[in-house]
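S.K.: following is a predicted model, sequence given first.
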Amino acid sequence: MKKFINSVDDLVPDSAAGLVMAHADLLALNEDPLFIHRRVPKRGLVALVSGGGSGHEPLHSGYVGHGMLDAACPGLVFTAPVPDQIVAAAQRVDAGQGVLLIVKNYAGDCTSFQMASDMLDIDHLTLLVNDDVAVENSTHTTGRRGVAGTVIVEKMVGAAAEAGADLYECKALGDRVNASTTSMGIAFSSCIVPDAAAPTFDIGEGEMEVGVGIHGEPGRHRRSMMPADKIVAMLLEPILQDLRLERGRQVLLHVNGFGGTPLIELHLLNKLATDQLREHGLQVQRWLVGNHTTSLEMAGASLTLTALDDEMVSMWDASVITPSLRW
């Protein structure tokens, strides 16, 4: 294992501190319990808190800032944050209109956020993200997993909160975005969790894991390598079957890298996926390409499709200023 690391125990807090140092105009660090929050807090608006295991950066910490999250709680690598982190973060960023907890559908995350919800004495609601169409059940979660669609949810709901939507309106929008969003991923290689110091799974030189999770969970099946256009068609098939969109529908396409795939390949996937979606009669109106929900150094990518309505387009286009997303 070759990684830039001093000790496994210090990796997450030291990385969080480094992120905050690099973006001191936007972020502040709470060391104990560990969470990252906006340096300039909101006033009189709904606050958004998310979090999850580290190793998926920039999700979630890279999306703290204007137009997205108010705080993010990083757990250990691929390990859910503890309830104390979530409670302290929610209390810190509560701006008087309640807190929306955004949770990816993994057993550990759901348990921690539920315990935090039971402990919180401020107005709050929970929004569950489960966009992964690859499997209905896995060893890590009950039902569909929350993956790259989380970024889409956090961006649109964050914009709504910034515009003054109340807690129930933010939750309703988030549920609608989640229900309109589907993802499917593929991996060419495994990642190495620092604490384990070994690949999460074994895969042959000429193989692909189709439907892989962002922790290296097994997918639908393993296939031999094939050209990129055929890979895109294979990923889009279950996405389109799930969403069942009518011709002419406006969509957002998110091509997400898992950490070990260069941008030249991600942009190729974006071109191929856009062409194929247009052949299906869909209007691709918005794009997001890059490494946004990663799995350490895993080579691979996922495609995420969101069926848009006018409000979603407006919320997507609204200004955002975070370390990893801004316009």
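M.R.: Sure thing, it's come through.
S.K.: contacts and neighbour counts: CA atoms only from here.
M.R.: OK.
S.K.: for the host helix or strand of H267, packing partners?
M.R.: Per DSSP states H and E, H267 falls inside helix 263-279. For helix 263-279, the elements it packs on are helix 228-243, strand 250-257, strand 283-290, judged by 3 or more C-alpha pairs under 8 Å, 6 or more residues apart in numbering; DSSP states H and E.
S.K.: quick one: buried residues of it?
M.R.: Neighbour-count burial for helix 263-279 flags L266, H267, L269, N270, L272, A273, T274, Q276, L277 (criterion: 16 or more other C-alpha atoms under 10 Å).
S.K.: now do that helix against strand 283-290, angle only.
M.R.: Relative orientation of helix 263-279 versus strand 283-290 (axes from the mean of the first three to the mean of the last three C-alpha atoms, to 10 degrees): 160 degrees.
S.K.: which outside residues touch helix 263-279?
M.R.: Applying C-alpha atoms under 8 Å, 6 or more residues apart in numbering, the external contacts of helix 263-279 come out as 228-229, 232-233, 236, 253, 255-257, 283-284, 289-290, 301.
S.K.: ok so, going back, reformat the buried residues of helix 263-279 as JSON lines; add distance to E297.
M.R.: Formatted as JSON lines, the buried residues of helix 263-279 follow (distance: C-alpha to C-alpha, whole Å):
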{"residue": "L266", "distance to E297": "15"}
{"residue": "H267", "distance to E297": "18"}
{"residue": "L269", "distance to E297": "19"}
{"residue": "N270", "distance to E297": "21"}
{"residue": "L272", "distance to E297": "24"}
{"residue": "A273", "distance to E297": "23"}
{"residue": "T274", "distance to E297": "26"}
{"residue": "Q276", "distance to E297": "28"}
{"residue": "L277", "distance to E297": "29"}
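S.K.: dropping in the other structure now:
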Amino acid sequence: MKKLINNAEDVTLEQLKGFGLAYDSIDVHLDPNFVCVAGGVKDRVALVSGGGSGHEPLHGGYVGMGMLDAACPGQVFTSPTPDQMVAACKAVNGGKGVLQIVKNYTGDVLNFQMAADILRDEGIEVRNVIIDDDVALKDSLYTAGRRGLGTTVVAEKVCGAAALEGYDLDQLAALCKKVNTFGKSMGMALTSCTTPQNGTPSFELAEDEMEIGIGIHGEPGTTRSKIKSADEVTEILANRILEDEAYTRNLSEWDAEKGDWVDVEVKDIVFQSGDEVIAIVNGMGGTPLSELYTVYAKLAEVAGRHGVKILRNLVGNYITSLEMAGVSITLVKTDDEILRLYDAPVKTPALRWGA
């Protein structure tokens, strides 16, 4: 293991300290760990997310004007704890409630639910929306159902803009659920990654092998094969996304009338000719930007063959898995509302335009 760290047990703490020093628009709180916008939130719904560290810039890099108001970083590839979420939500509660955006990993889902229960007991209205856009599989060691991947970034951007526009809590939750059902993602790896605490790769790949369908916590994928060209890899990922059938599942939501968590049936979209999308070609942490542009060129061609038009794109590292070499592709169908909110000004460490 070769990493720019000091003590493996202090990685998250030291990185948080550096993050806070780098951006004066963000406050970093320790014990419990969370980051939030400096100055807090006033008279609108607050937006909070979080997850294990090791996926930077997700989530802390998206804290700022037009996106998240706070983010809770767990230890590397480990869910943050409910006390972090409670503290973060209290710090940015602007009196209109809090929307928590939660990637579909078991620890994240359970801990954000516990935090929401605590906050409601203290008089703060909370809604949790789960992102589960990974088309590679239906279940994994980390989750019941599909994992949360790149659609998380679009959801945080769109909902952040909507919160600034004055959407109320129920409107914001409905919008976030729409973005989730409009988004599909899939990733692959050329190498594994190594967590500082373990010091060994999370899975082994031979020099001539690649892994299709990986997640972001160093877990192996669904298919292992000999390495293929960039165009071949892009065809596999893009076609799987564009040809994915409608996926129906039950996601846990808070029912205010019943005063309890209930399972609600959710069905995502099927891409069709004529659809317009936001596309993300995302590096997994160890892939050169030049290679991602090669993937994007092929993605645009494949989407065009399906009659799908890319209106907006992000190419770069947006949701990573430490130093893993690989790529994930995300396509999110747009409508007038989503596109308007996506284009709205944003100013965060990782995303900024129009501000």
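M.R.: All right, it came through fine. Quantities reported herein were computed from a predicted structural model and do not represent experimental measurements.
S.K.: check how far the helix holding H267 of structure 1 sits from its aligned residues in structure 2, on average.
M.R.: Superposing on structure 2 and averaging over aligned pairs (mean C-alpha distance after the TM-score superposition for structure 1), helix 263-279 of structure 1 comes out at 0.8 Å.
S.K.: what's the neighbour count on the corresponding residue of structure 1 for M284 of structure 2?
M.R.: Here M284 of structure 2 is matched to F258 in structure 1, going by TM-score structural alignment. Neighbours of F258 of structure 1 under the rule other C-alpha atoms under 10 Å: 27.
S.K.: and the helices and strands packed on helix 263-279 of structure 1, which is most packed in?
M.R.: strand 250-257 (a mean of 24; mean count of other C-alpha atoms under 10 Å).
S.K.: which bit of structure 2 covers stretch 174-185 of structure 1?
M.R.: On structure 2, the counterpart of stretch 174-185 of structure 1 by TM-score structural alignment is residues 176-187.
S.K.: hang on, the earlier thing: A172 of structure 1: which of the buried residues of helix 263-279 of structure 1 is nearest?
M.R.: Using C-alpha to C-alpha, L277 is the member of the buried residues of helix 263-279 of structure 1 that lies nearest A172 of structure 1, at 27.6 Å.
S.K.: what's the spacing between the closest one and S117 of structure 1?
M.R.: 40 Å (C-alpha to C-alpha, to the nearest Å).
S.K.: which SSE is the spatially most central residue of structure 1 in?
M.R.: In structure 1, the C-alpha nearest the mean C-alpha coordinate belongs to T150, at 3.7 Å (C-alpha atoms, centre = their mean). For T150 of structure 1, the host element (DSSP H and E) is helix 149-162.
S.K.: okay, and that helix goes to which residues in structure 2?
M.R.: Using TM-score structural alignment, helix 149-162 of structure 1 corresponds to residues 151-164 of structure 2.
S.K.: with structure 1 superposed, average distance for the matching stretch?
M.R.: Relative to structure 1, stretch 151-164 of structure 2 is 0.7 Å off (mean C-alpha distance after the TM-score superposition for structure 1).
S.K.: chain center to that stretch: distance?
M.R.: With C-alpha atoms, centre = their mean, to the nearest Å as the basis, stretch 151-164 of structure 2 stands 11 Å off its chain's centre.
S.K.: what does stretch 59-79 of structure 2 give?
M.R.: The answer for stretch 59-79 of structure 2 is 10 Å, by C-alpha atoms, centre = their mean.
S.K.: ok, stretch 109-129 of structure 2 next?
M.R.: On C-alpha atoms, centre = their mean, the centre of stretch 109-129 of structure 2 falls 19 Å from the chain's centre.
S.K.: what residues of that stretch count as buried?
M.R.: Residues of stretch 109-129 of structure 2 classed as buried by neighbour count (16+ other C-alpha under 10 Å): 109-119, 124-129.
S.K.: ok, residues contacting it?
M.R.: Stretch 109-129 of structure 2 is touched from outside by 79-83, 85-86, 93, 95-103, 130, 169-170, 173, 176-177, 253-254, with contacts defined as C-alpha under 8 Å, 6+ apart.
S.K.: sorry, back to before: make JSON lines out of the helices and strands packed on helix 263-279 of structure 1 and add distance to N6 of structure 1.
M.R.: As requested, those are exported to JSON lines (distance: least, C-alpha to C-alpha, whole Å):
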{"stretch": "helix 228-243", "distance to N6 of structure 1": "38"}
{"stretch": "strand 250-257", "distance to N6 of structure 1": "26"}
{"stretch": "strand 283-290", "distance to N6 of structure 1": "28"}
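S.K.: a strand runs through P57 of structure 2, doesn't it?
M.R.: No. Counting by DSSP: H, G, I helix; E, B strand; the rest coil, P57 of structure 2 is not part of a strand but coil.
S.K.: ok, the residue nearest to it when sequence neighbours are not counted - contacts?
M.R.: Excluding its sequence neighbours, the residue lying closest to P57 of structure 2 (C-alpha to C-alpha, 6 or more residues apart in numbering) is Y318, at 5.8 Å. Neighbouring residues of Y318 of structure 2 by C-alpha under 8 Å, 6+ apart: E56, P57, L58, G150, V153, N282, G283, A350.
S.K.: repeat for Q15 of structure 2
M.R.: Applying C-alpha under 8 Å, 6+ apart, no residues contact Q15 of structure 2.
S.K.: am I right that it sits in a helix?
M.R.: Yes. According to three-state DSSP, Q15 of structure 2 belongs to a helix.
S.K.: can you tell me what it aligns to in structure 1?
M.R.: With TM-score structural alignment defining the correspondence, Q15 of structure 2 maps onto S15 in structure 1.
S.K.: S61 of structure 1 versus that match, what's the distance?
M.R.: Computed as C-alpha to C-alpha, the S15 of structure 1 to S61 of structure 1 distance reads 10 Å.
S.K.: then P74 of structure 1?
M.R.: Taking C-alpha to C-alpha, one finds P74 of structure 1 at 7 Å from S61 of structure 1.
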